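Visitor: give me a 3D structure for the following:
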Amino acid sequence: MILEVAILDVKPDLTEDFESTFKAASKIIASISGYISHDLHRCLETKNRYILLVRWQKLEDHTIGFRQSPEYQEWRSLLHHFYDSFPTVEHYESIILP
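Guide: Coordinates of the predicted model:
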């Protein structure tokens, strides 16, 4: 399993609209092959900062399967105008399991 971690800085006056739109956009990412689950969290200290955690079966499910899909274009058109700067995205793999 691969964990995608995206730090999203949303324009401060658009946070409510972002959260509402993200609910609709969630259906898009959930439809992609290799998708497992996702969570969106709002930062307590910086109210317009969010962290998106997406679990994928393998890295290519995100980097190729999603990012090169027509669904990604729809995701991008729904969400990217909310960002103050382009999100930082990194991928992690588990090395110690409980």
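
Visitor: rest of the way, CA atoms for contacts and neighbours
Guide: OK.

Visitor: quick one: secondary structure of Leu79?
Guide: Three-state call for Leu79 (DSSP: H, G, I helix; E, B strand; the rest coil): helix.

Visitor: A helix includes Asp17, no?
Guide: Yes. Counting by three-state DSSP, Asp17 falls inside a helix.

Visitor: and the residue positioned nearest the centre of the chain, what element?
Guide: For the chain, the residue nearest the mean C-alpha position is Leu52 (4.6 Å; C-alpha atoms, centre = their mean). Using DSSP states H and E, Leu52 maps to strand 49-56.

Visitor: let's see this one next to it:
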Amino acid sequence: MVLEIALLNVRPGQTAAFETAFAQAQRIISGMPGYVRHELQKCLEDDHRYALLVWWETLEDHTVGFRGSPEYQEWRALLHHFYDPFPTVEHFVPALP
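Guide: Take a look at the predicted model:
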């Protein structure tokens, strides 16, 4: 299993709209092949910063399957305009058995 982590900086004044859009967008990602689960966490110290955690069966389920899909274009249209700067996305696997 692979954990995708994206730190999202949402433009000031846009957090409510972002959360509404994310409620719609999470339906898109949750239907993708290889999707396991996700969480959206809001930062306590900075109320326009979020951590998106998505568990995938494989790296390719995210990088090829999801990002190469028509559904990704809908995800992108719903969410990407909220970010400043655009987030870095990294992938992790367990370090210890």
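
Visitor: coming back round to it: ok, average deviation of the strand holding Leu52 of the first structure from the second structure?
Guide: Strand 49-56 of the first structure differs from its equivalent in the second structure by a mean of 0.2 Å after superposition (mean C-alpha distance after the TM-score superposition for the first structure).

Visitor: the helix or strand following that strand against the second structure, how far on average?
Guide: Proceeding N to C from strand 49-56 of the first structure, the next assigned helix or strand is helix 59-60, under DSSP H and E. With mean C-alpha distance after the TM-score superposition for the first structure, helix 59-60 of the first structure departs from the second structure by a mean of 0.1 Å once superposed.

Visitor: picking up where we left off before, run through the residues that contact the residue nearest to the centre of the first structure.
Guide: By C-alpha atoms under 8 Å, 6 or more residues apart in numbering, Leu52 of the first structure lies in contact with 4-8, 38-41.

Visitor: work out for me the element the nearest residue to it once chain neighbours are set aside sits within.
Guide: Leaving aside its chain neighbours, Leu52 of the first structure sits nearest to Leu40 (4.6 Å; criterion: C-alpha to C-alpha, 6 or more residues apart in numbering). Assigned by DSSP H and E, Leu40 of the first structure falls within strand 35-42.
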